[in-house]
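**Student:** please find the sequence and the predicted model below.
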Amino acid sequence: MTRRDALRSSALGFGWLALADLLAAADPPPRDPLAPRPPHFTPKAKRVIFLFMHGGPSQVDTFDHKPRLAADDGKPLPFPLPRVVSSATGSLLKSPFAFRQHGQSGAWASELFPHIAARADDLCFIKSMHGSNSRHGGALLELHTGSDTFVRPSMGSWVTYGLGTEGRDLPGFVSICPTLTHGGVNNYSSAFLPAAYQATPLGNAGTPAGRAAVPFVRGTTPPAQQRLEIDLLADLERQRTTAPDAAAEGRIQSFETAFRMQAAAPLAQDLSKETAETHRLYGIDEPATENFGRQCLMARRFAEAGVRFVQCTHSYKWDQHENLKRDHTTNAREVDKPVAGLLADLKRRGLLADTLVIWGGEFGRTPVAQGKDGRDHNPHGFTMFLAGGGVKAGHSHGATDDYGYFAVENKVHVHDLHATMLHLLGLDHTRLTYRHAGRDFRLTDVHGEVVREVLA
């Protein structure tokens, strides 16, 4: 082949690639993007509730019992620190909290979580989690979107893109009191996916859960007139251009969702319909647990109403660079009873079997001290737990080293967690793709393996 032939072939080849991408971009979006869609295979879970502990709970003070750390308290770390650390760190620091085993599974838990520990036989611990970023912003984005460097769709957006939603009168993805920092809206945005897949936020991190609600949900215009107005707007928007317009379609769908929500959202948000016993179960009757208890109860009500992905955020409280004992005690008290109450309530209503509950933060903490009584960021080894939705109950997977610094056994990266979540929902993470800017994207990018050892 001559150089001229090679250039001609290459030019045509590149031109064909560009044309193919333009034609793909010109495919009209679905008229109802949130309509339920079949999974790739039979799922174990139908929905997800993600309980996000913003700041990074310490694994060695919560669920990763390390007797060697206690024995060597005050000694230097006997192996090199990781190449990237947030700041200078000191000697080994034992946990100030007592650990013991719980349930038939014998799962270890510290005294911080008596209520969650009582449900140990419902839980599946992953004690070998690791991520790629030691900073809150990058770590939050990686956990929520799969990328710590680029704006990508959040995992809730990917789930609703893949499956749609069962509750046609509510959004497919709801985030209760989401964080405003460390990526902010990017942690629950749909990025380049159609706008219908972005989360609907209820309040934010600065909003008490009692006031976290869809704003202005009750319209003053009669429904029949609203229907005519929305239809007219849609017709005008679609007549404005002959080419498909994803942004315009997203606006139309947001109007449609808002129209349907007027009756359903106030009912889902109204916790007064619940019994006094249920309020006590979630700790809504106690000042320390009232705020997160409301989030968890709302999550159950939204999940029960058909919302596909619900996130509750205990926002930005777990970053104990100092005052570890005092602040971890306060934080755990605020979430322990509500989380246990949510698990118990889902189970007694028959929802836990097909609801995947995920608990955890963006990373863990170092087993060495920072300052007098704090711990630094540690993405190299930390703990999360799952419940329901097809995971092994009463199971612990993976392990960190003797001090709890590095994941060393059956390591699970954040990408693997995402692949496993999608698998439980009946989605093959390698097939759940969206074409954008000339390439196919997915939540796990080119990474991720399903952690089959945690599957029931």
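**Tutor:** Perfect, thanks for sending it. Numbering: from 1, shown residues only.
**Student:** hey, let's count contacts and neighbours off CA atoms from now on
**Tutor:** OK.
**Student:** report how many residues lie close to the nearest residue in space to Arg211 that is not next to it in sequence.
**Tutor:** Take Arg211 and drop its neighbours on the chain: the residue closest to it by Cα to Cα, 6 or more residues apart in numbering is Gly203, 7.2 Å away. Close neighbours of Gly203, defined as other Cα atoms under 10 Å, add up to 20.
**Student:** His102 now?
**Tutor:** By other Cα under 10 Å, the residues close to His102 number 18.
**Student:** same thing with the one 3 residues further on?
**Tutor:** The number of residues packed around Ser105, counting by other Cα under 10 Å, is 15.
**Student:** dump the residue contacts of the residue nearest to Arg211.
**Tutor:** Ile176, Cys177, Pro178, Ala209, Arg211, Ala212, Ala213, Val214 (Cα atoms under 8 Å, 6 or more residues apart in numbering).
**Student:** take a look at this one as well, against the first:
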Amino acid sequence: MDTNQPTDHRRGFLKDCLLRHCGMGLGATALASLISQTHSHANPAVGGAAGLSGDGLHFPARAKRVIFLFMAGAPSQIDLFDHKPELHQQFGKPLPPSVSNGQRVTAMTKGKQQLVAPSMFSFAPQGKSGMMMSELLPHLSKVADDLCIVKSLNTDAINHDPAKTLFCTGSQIPGKASLGSWLSYGLGRMNENLPDFVVMNSAFWTGGTGNVQALYSRLWGSGFLPSKHQGVSFQPSGDPVLFLSNPPGVTPPGRQHMLDLVSELNRQHLDEVGDPEIKTTIAQQEMAFRMQTSVPELTDLSDEPEHVLDQYGPEVHKSGSFARNCLLARRMVERGVRFVQLFHRGWDHHVGLPKKLRGQAYDVDQASAGLIADLKQRGLLDDTLIVFGGEFGRTTFCQGKLTPTDYGRDHHPRCFSVWMAGGGIKGGMTYGQTDEFSYNIVEDPVHIRDLNATILHQLGIDHRRLTFPFRGLDQRLTGVEEAHVVKDLLA
């Protein structure tokens, strides 16, 4: 700094530094993404932001909230949802060229034999609908009439990183806004004491650690949208949000006094320079203070009745487990969090699939069914949309050794299954069909873009009209390609 500058200029510079950097003990940096005003600053192209009612931007919403259960690594549809009993007659035989039709495969399969591996798991009809469910999902089978299984999903990516990025942000190219960020931007907040978009990374079956990909913050990032719309990652131990607790020796009244003082200085600075980002800074600090009360209350499960805990299964008592995070997700949407995304890794089964898949299914089966039942008995399932799926499917042919009880499967973007429940989606139905090898779609294809368009539709958003100008293009979640709402899924 030039000491020959006028005193008033130096004083202004020091004051600016003080205002920009005070309050860091509140975790302002870590909590910056939590801040949004009561109404989001939506693009005028969508006609303004919706209010706190969550009634949607473009038409009445059927859902107000979303819980997205993302199975990172890609579950095998042929062992869980897409029953192909006739495949047992093809055991160990080469996949017919008429089926593969020269389609793209990974480097792990290229040049190798593609021997058919039928599922070793039994299937049975479940619920009034009679949908076929794997023996690995006994608890989800009990809520089959609440599920809508889409068997004809397909994607453009064949490797994990771009496929996960595409599913979560609508593009294989990093840097785009995630689904939860779009909803935060378009619909605004429902709770002033909690973030609108929360992310939790769950522990997974301890035997499935052999082939696990990293998760990147861009999967819940805001991309080109203001950073206040990005997802907030909750931690399984210690402070749920980093830097949430007061430092040693700082009392809540003392923190409030400091916050009042800094807020007053910030308001004076706002009057002087008119920078709208100063309003965001004030809101960040005030939100951080409120969350010191709201987040501990949210994550304290001591008030949950034993019968509710039992619904989620024994793993609910383990911090960071998928079951515990499902229960926390219910508590979050109950308190007005709009979008909760649970990541569960360990689903990439190139070898030893039967043993590993059994463990992974144990992690998520009872917890997912418990979440559905818990939301339903509280009257929340009707307007809470649950989505369960991974980035792509698995091949019908084997990787590694092939026996009737041991095999692996490669990546398969051509067809895979997801299920949805609640939020105005039809229950007790399956949609789309694959061929006898679960390799190609033969009826009602659904692209990732179509699924995202349908999710937005249920929240009252026309995917073509929710846009944000960036680098000369009106960006949107579904991109510039064709995307359609799958109306046959809607109740």
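**Tutor:** Looks like it came in fine. In this text, all values refer to a predicted model and were calculated from it rather than measured experimentally.
**Student:** same list, the contacts of Gly203 of the first structure, but as CSV with neighbour count, distance to Ser87 of the first structure and secondary structure please.
**Tutor:** Listed next are the contacts of Gly203 of the first structure as CSV, based on neighbours: other Cα atoms under 10 Å; distance: Cα to Cα, whole Å; DSSP: H, G, I helix; E, B strand; the rest coil:
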residue, neighbour count, distance to Ser87 of the first structure, secondary structure
Ile176, 28, 32, strand
Cys177, 25, 30, coil
Pro178, 27, 28, coil
Ala209, 22, 34, helix
Arg211, 15, 38, helix
Ala212, 20, 36, coil
Ala213, 22, 39, coil
Val214, 19, 41, coil
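**Student:** from those, which is closest to Leu425 of the first structure?
**Tutor:** Distance to Leu425 of the first structure across these (Cα to Cα) is lowest for Ile176, with 21.6 Å.
**Student:** tell me which residue is most central in the first structure.
**Tutor:** Phe50 (4.6 Å; Cα atoms, centre = their mean).
**Student:** show the contacting residues for that one.
**Tutor:** Phe309, Val310, Gln311, Cys312, Val357, Ile358, Trp359.
**Student:** what segments of the stretch 201-350 of the second structure are helices?
**Tutor:** Along the stretch 201-350 of the second structure, counting by DSSP state H, counting those that start in this stretch, helices occupy 252-273, 277-299, 306-312, 322-334.
**Student:** quick one on the thing from earlier: closest to Ile284 of the first structure among the contacts of Gly203 of the first structure?
**Tutor:** Closest approach between the contacts of Gly203 of the first structure and Ile284 of the first structure, by Cα to Cα: Ala209, at 10.6 Å.
**Student:** ok, for the closest one, nearest residue in space, not its chain neighbours?
**Tutor:** Nearest residue to Ala209 of the first structure, sequence neighbours excluded (Cα to Cα, 6+ apart): Asn291, at 5.4 Å.
**Student:** looking for the alignment partner of the residue nearest to the centre of the first structure in the second structure.
**Tutor:** Under the alignment (TM-score structural alignment), Phe50 of the first structure maps onto Phe68 of the second structure.
**Student:** would you say its match is within a strand?
**Tutor:** Yes. Phe68 of the second structure sits within a strand when classified using DSSP: H, G, I helix; E, B strand; the rest coil.
**Student:** just to revisit the earlier point, distance of the residue nearest to Arg211 of the first structure relative to Val214 of the first structure?
**Tutor:** Using Cα to Cα, to the nearest Å, Gly203 of the first structure is found at 8 Å from Val214 of the first structure.
**Student:** same deal with Tyr403 of the first structure?
**Tutor:** For Tyr403 of the first structure, the distance to Val214 of the first structure equals 45 Å [Cα to Cα].
**Student:** picking that back up, identify the residue of the second structure aligned to the residue nearest to Ala209 of the first structure.
**Tutor:** By TM-score structural alignment, Asn291 of the first structure lines up with Ser321.
**Student:** any idea how far Leu371 of the second structure is from that match?
**Tutor:** As judged by Cα to Cα, Ser321 of the second structure and Leu371 of the second structure stand 14 Å apart.
**Student:** repeat that for Leu215 of the second structure.
**Tutor:** According to Cα to Cα, Leu215 of the second structure and Leu371 of the second structure sit 24 Å apart.
**Student:** neighbour-wise, which of these two wins?
**Tutor:** In this view Leu215 of the second structure and Leu371 are compared by other Cα under 10 Å, and Leu371 has more residues nearby, 23 against 16.
**Student:** could you pull up the residues touching the counterpart of Gly92 of the second structure in the first structure?
**Tutor:** In the first structure, the residue equivalent to Gly92 of the second structure is Gly74, according to TM-score structural alignment. By Cα under 8 Å, 6+ apart, the contact list for Gly74 of the first structure reads Ser91, Leu92, Leu93, Lys94.
**Student:** pretty sure the last one contacts Asp73?
**Tutor:** Translated: Lys94 of the first structure. Yes. The pair Lys94 of the first structure / Asp73 is scored as a contact, 5.3 Å apart, by Cα atoms under 8 Å.
**Student:** what about the two, which has more around it?
**Tutor:** Neighbours were counted for Lys94 of the first structure and for Asp73 using other Cα under 10 Å; Lys94 has more, 21 against 18.
**Student:** so what does that one match up with in the second structure?
**Tutor:** The alignment partner of Lys94 of the first structure in the second structure, by TM-score structural alignment, is Pro118.
**Student:** how close does its match get to Asp310 of the second structure?
**Tutor:** 34 Å.
**Student:** what of Pro240 of the second structure?
**Tutor:** When distance is defined by Cα to Cα, Pro240 of the second structure is 23 Å away from Asp310 of the second structure.
**Student:** tell me how far the aligned residue in the second structure for Asp402 of the first structure lies from Pro75 of the second structure.
**Tutor:** Structural alignment places Asp402 of the first structure opposite Glu436 in the second structure (criterion: TM-score structural alignment). Remark: distance between Glu436 of the second structure and Pro75 of the second structure (Cα to Cα) = 19 Å.
**Student:** show me which of those two is the more surrounded one.
**Tutor:** Neighbours were counted for Glu436 of the second structure and for Pro75 using other Cα under 10 Å; Pro75 has more, 30 against 17.
**Student:** now the longest helix seen in the second structure: buried residues?
**Tutor:** Ranked by number of residues, the top helix in the second structure under DSSP state H is helix 353-377. By neighbour count on 16 or more other Cα atoms under 10 Å, the buried set for helix 353-377 of the second structure is 353-354, 356-357, 359-376.
**Student:** next one: stretch 423-439 of the second structure
**Tutor:** Quick answer for stretch 423-439 of the second structure (16+ other Cα under 10 Å): 423-434, 436-439.
**Student:** nice, that's everything, thank you.
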